[in-house]
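Student: please find the sequence and the predicted model below.
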Amino acid sequence: MTDTRDIPTPSPSDAPAAPVAAVREHRRTHHDDEFVDRYEWLREKEAGEVVAHLEAENAYTDARTAHLSGLRERIFEEIKGRTLETDLSVPSRRGDWWYYSRTVEGSQYGMHCRAPLASPDDWTPPQLEPGVDVAGEQVLLDGNVEADGAEFFSLGSFEVSTDGSLLLYGVDTEGDERYTLRLRDIASGENLADEIAGTFAGASLSPDGRFVVYSTVDDAWRPDSVWLHEIGTDTASDERLFHEPDERYWVGAGFTRSDRYLVIEVGSSITSEEFLVPADDLRAEPRSVWPRREGVEYSVSHAIVDGADVLYVLHNDDALDFELVRVSAEDPTGAREVVLPHQPGRRLEGLSTFRDWALLGYRRDGLQRLGIFDYASGSVTELEFDEPLYTVGSGGNPEWAPPVLRLGYGSFVTPGTVYDYVVATGDLLLRKRQPVLGGYDPADYEQRRVWATADDGTRIPVSVVWKRSFGDPADGASGQPRALHLYGYGSYEHSIDPAMSVARLSLLDRGVVFAVAHVRGGGEMGRQWYEDGKLLHKRNTFTDFVAVARHLVETGYTSPDRMTAEGGSAGGLLMGAVANLAPELFAGILAAVPFVDALTTILDPSLPLTVIEWDEWGDPLHDPDVYAYMKSYSPYENVREDATYPRILAVTSLNDTRVMYVEPAKWVARLREVGVDALLKCEMVAGHGGVSGRYNSWRERAFELAWLLDVVGLADQQA
């Protein structure tokens, strides 16, 4: 059915005809159930007719949104005008150098630089100012030079050797997350002959600077192998250190901060195993820390306590929200000393070990927390902050024995902030708060946490932020419900934490309220929160989001004709499911790289990452109950003919290897069959993260925000 809401849209006489995808029946039969897929032919990425269809969709979207070109340009200029285009990051110390990045007005990509320390005892980062020369500065890599001639550019690895002489970096110019590794002699600026194509992100240099450790993927895009390359030798002679044959597991590798071990990590979403290799003998046989057991996850951090090599192991063996134990590095399967016992409601998330203490990351009451962990006493000193909603995390601390910890902090109203925390005194030293130009004042905005109630009585946290001058949206001061944009994700135990967005100001300054529904399937409220939103509980994610939307309507924040929703990737699945469950609650839905043909993808083990994903969604290929459950919510298969849908914008990328373009392409074609006003925008040279380059990204976001404002009737509203 067509959208009948009183929202300004081009009239049928003004609008061009929407592309009509050819119907070619493809029959899929599993567990005695047959599904007739009319648009599966769109999966043939290399076929000329598929490319032509995507280009027709782009042309249609361009025509349908042409009336927003002026607004798009205004929003782009607003984002640009609030951003200090020529800027520098806060330097981070490693070895004899301060490392930092700089951006230059007019340039798409950043420059990676370094400058020498003033003295070995220098732990106070230099105050860098745009336009002021930095003594001894070296430009290690200029992204604009590396990206010259390429429509897409992304770095997947960037590391300098311990002695500061070599740079390792990995480049992707397609968006398919296949990186070519290169090595550069920093003194001469020349690249070495060593070049390794087809690698995964996250390569490392060995502490002695002799080797590169990197990983590669199998045909299903799963990182499955770890390789050792000796610098200066033919890459054809590279040695495979480790291979994981089980298709449910991914592999990664990296060195401990102590430089004592290479850690090879093997994991699915429910099970993990880690292996140690001595950093001074990388050809040694990898040694398992704890043999893997189905459903047990753990991670290890190396430390030296009272002269002994120990491993701190964070695990969930009979500890839902994880506990921390200490074991001998030489005999990790031996005696376990519990140093932080399991405490329900305190989800331990990570431990970063340093020479004298460790940094513990954990989550309590829906917020991230950081604490200093004392090796001797096992006590945790929590860092405290003033705001009721905030995000805090480690800000990059490569040194083994620093007197300070670099932290990153922010909230919905506080721009990204860099602190150095002095562990000995507890002092928090402000190093930089990201400037927001144009007179931005955090006091002009307000954030709060409210709670909605799900159908089963579960309380769902909701974060809300708005501009104060428009009045509190909950008290009806404006005289009518406000336009509200509701964001959600809810998968993989990923939390949507408070963060200020320059682009979001273009909504807030026009009176739009922004809200985040922290639905089950995410990690905001601990491991059980995640468990209750995955596998055969996945529908809780969708019904939680609907419950939040209804709560915001019932409490006067907004009304259905003034509310839009957004989610990306697995959050795009959420958008598709919500559109089917409660289309009457929204005026528009923005789905970015949406996982909307979930069942088709998860049924096909030959597709990228499918088998790994069975731990998250279930295995519908072999389990009829999982098949039936997924079929009950997969958006593409549940498009309704008896409903009035909101306007829908789906954004995707041709080279996305995580959620393939075909999913939103098929979904939009199906939605059009029932008369939905649906648009598809496909970036023809990009990957899962969308376009590259900051100006390109700003224009992409300006396009989306202009569409959202048009949906709620605020396209003519000046900021």
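Tutor: Nice, I can see it.
Student: going forward, measure contacts between C-alpha atoms and count neighbours the same way
Tutor: Fine.
Student: A helix includes A52, no?
Tutor: Yes - checked against DSSP: H, G, I helix; E, B strand; the rest coil, A52 lies within a helix.
Student: how many neighbours does it have?
Tutor: When neighbours are counted by other C-alpha atoms under 10 Å, A52 registers 11.
Student: now do the same contact list for it.
Tutor: Listed by C-alpha atoms under 8 Å, 6 or more residues apart in numbering, A52 has no contact partners.
Student: E265 too?
Tutor: Contacts of E265 by C-alpha under 8 Å, 6+ apart are 251-253, 272-275.
Student: where do the helices sit along the stretch 401-550 of the chain?
Tutor: Using DSSP state H, counting those that start in this stretch, the helices found in the stretch 401-550 of the chain span residues 505-508, 527-531, 539-554.
Student: show me what counts as buried in the longest one.
Tutor: This means helix 539-554. 539-553 (16 or more other C-alpha atoms under 10 Å).
Student: what's the following helix or strand after it?
Tutor: strand 563-568 (DSSP states H and E).
Student: then this one, side by side with the first:
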Amino acid sequence: MTKISQYQVPIAKKIPHKLIKHGDVRIDNYFWMKDREHPEVLAYLKAENNYCEAKMSHTKRFQEELFEEMKDRIKEDDSSVPYKYNGYWYITKFEKGKGYPIYTRKKDSLDNPEELLFDCNTMAEGHTYFKLVGISISPDNKKASFGIDTTGRRNYTIQIKNLETDEIENDQIEFTTGSASWANDNQTLFYTKKDELTLRSFQVYKHKLGQSDDELVFQEGDETFGVTVYKSKSRKYIIIASYSTLTNEYHILKADEPDGKFEVFWPRKRGLEYSIAHYKDHFYILTNKDKATNFKLMRTSESDRDIEKWVDVIAHKDDVLIEHIDIFKDYLVVSERQNGLNQIRIKQWDGSDDYYLPFDNETYTCYTSTNVEFDTDTLRYSYNALTTPASVIEFNMKTKTKKVLKEQEVLGGKFKKENYISERIWATGRDGTKIPMSVVYRKGIKRDGTNPLLQYAYGSYGNTIDPYFSTIRLSLLDRGFIYVISHVRGGEYLGRKWYEDGKLLNKKNTFFDFIDCSIHLIKERYTSSKHLYAMGGSAGGLLMGVVLNEAPELYNGVIAAVPFMDVVTTMLDDSIPLTTGEYDEWGNPNDKLYYNYMKSYSPYDNIEKAAYPNILVTAGLHDSQVQYWEPAKWVAKLREMKTDSNILFLRTNMDAGHGGSSGRFESLKEDAEEFAFLLDLEGVNA
């Protein structure tokens, strides 16, 4: 790559690479960027970083102000609501001036002395990236397993800490998911190992403390599946879950018999989805069996798991999606979704009571939270809304009384929730489908077409972006922005069918829904194309890429975060992490039908000589989900093809992966940069 100054537009060299499939020939001039270690690749990424830094240097002070503003709203010396498990209260806390969590516990009573488990601030020293996950305490409370990642690539090394001596054992297990489950003998751990190349979790091993030769107990041979292992809430079973987009299979082993053999719960059948929970002498099964699109709850005897013996506990409903269950000694708690809204249903096992928790608006999110205790009358759940900070609530299922254990503090003295308005509105898509949007803005905003508006969406994998409160977002709202979450097809906001209608050969519905929401927002004068901005990340970044190709004239600016841009090439490369496991989401391009459909929308393949809006693209060099070269190649080709003089920036985090920077506040610097990009386009610099 030719050496350029930091103010020159980086121009990547072109090396034509021919890609042939189904007789179709594609020429990829930037295929060479796939070599992470190549000096010219690193030079190009650094040149783009320097260019972005230089061209945004006039916003540097504003970025610092935004960062401090965001940080000042967050309580630095904060702690989680303690929860009790197996005789100990567990607490996560943050201390002022420190960016990583501290994990502690107290025996029996919160009045007892605090025992330090892990101080991630100390552990993170010397690392540019640090993440601790999967803390698992042995049944006798004497040991803890945990996973460490120091690259951001989500490749964790499991270690074990002796909680009596405060020493880290010699056991080190690499290339894992980071989590592990203890058998009841306090000596045996079950964990999931990843493929070193694709990062697919595909093996479950048994590890005996102090021994180096771990035993392989399960291997998933189907490359479209991944595996995980966990312990049932009843603590009776170790459970291996083998999963794909459309199909599940479980294997079970009594936790008292770690050297026994896992038994299949029920063999996989393509299209049969199920998950299991153990209670007394039954298993409860959340499943789509019998064409239960929105799922139903069934149960079967612990000793006879034949699918013909499964019986309905909660029947399927066309208008209610069952998302999750929590099992307690006397209660069954069901998390549902109806007309896009979360619901929590509480049923007594003896049938004497069955009721829903009441919620009173259309832009809230509620979900059951940490409920690890089995023999209790109390349910913990979290609640927040677009205008309401998050609360952790303890609800007594017997007396039907609730207590707010903690409400998120918004520091700085400026936030008052009555100063903001939220609403749910609906756009009509080009096929007549009604598409919901959650909207929030500061009181006093007039719908005159002059408001800057940021529209966000994801729309893949059935992941629903619920309306949620954000202290960070206040920096936009207080400067006149309207914020909109478009609940496009591909998520499950309106049930399972909403997801099915936004995947595979229906994927374009996701993109058209977003565009049609934009058109509605302009038509109803919430904003105009001069002030409309769009944002999405990962698969939502793909959404941004398609939107930019399909309707660039609607937007003044777009932020594409770690975007999935080169759909066809990536889905044809089964050596890339996640590819084979996603055939049921995007389709397998080895099939010509799916190849042609993917190619028709793939952002990288559909860049044209056209005018594009202002664009900020982010990437992570160590990203394990969307490889850095996808956004890098896309930006390089866009620079080559675009006919406008608008901004195009690529900012690659050279020390992190898909989730961006580690540390509590480091990620706020990335948020501040993105907000400064948007606000600068609006002429706002304070």
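Tutor: Ah, there it is. From a predicted model like this one, the values you see are computed outputs, not experimental measurements.
Student: could I get the helices of the stretch 401-550 of the first structure as TSV with distance to R448 of the first structure?
Tutor: TSV is the format used below for the helices of the stretch 401-550 of the first structure (distance: least, C-alpha to C-alpha, whole Å):
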stretch	distance to R448 of the first structure
helix 505-508	15
helix 527-531	21
helix 539-554	13
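Student: select, out of those helices, the one closest to V339 of the first structure.
Tutor: Minimum separation from V339 of the first structure across the helices of the stretch 401-550 of the first structure (C-alpha to C-alpha) falls at helix 527-531, 20.1 Å.
Student: that closest one maps to which residues in the second structure?
Tutor: Under TM-score structural alignment, helix 527-531 of the first structure corresponds to residues 496-500 of the second structure.
Student: quick check: the matching stretch compared with the first structure, mean distance?
Tutor: Stretch 496-500 of the second structure differs from its equivalent in the first structure by a mean of 0.4 Å after superposition (mean C-alpha distance after the TM-score superposition for the first structure).
Student: can you give me how far that stretch is from the chain middle?
Tutor: 18 Å (C-alpha atoms, centre = their mean, to the nearest Å).
Student: before we move on, what about stretch 81-96 of the first structure?
Tutor: When distances are taken as C-alpha atoms, centre = their mean, stretch 81-96 of the first structure is centred 22 Å away from the chain's centroid.
Student: check stretch 669-677 of the second structure too.
Tutor: 20 Å.
Student: mean shift between it and the first structure?
Tutor: Using mean C-alpha distance after the TM-score superposition for the first structure, the mean distance for stretch 669-677 of the second structure is 0.8 Å.
Student: please enumerate the strands of the stretch 401-550 of the first structure.
Tutor: In the stretch 401-550 of the first structure, the strands defined using DSSP state E, counting those that start in this stretch lie at 404-410, 417-422, 428-433, 445-453, 459-467, 484-488, 513-517.
Student: dump these to a markdown table, plus mean neighbour count and distance to V263 of the first structure.
Tutor: Output for these, formatted as a markdown table (neighbours: other C-alpha atoms under 10 Å; distance: least, C-alpha to C-alpha, whole Å):
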| stretch | mean neighbour count | distance to V263 of the first structure |
| --- | --- | --- |
| strand 404-410 | 20 | 23 |
| strand 417-422 | 19 | 28 |
| strand 428-433 | 16 | 32 |
| strand 445-453 | 17 | 39 |
| strand 459-467 | 22 | 37 |
| strand 484-488 | 26 | 34 |
| strand 513-517 | 24 | 36 |
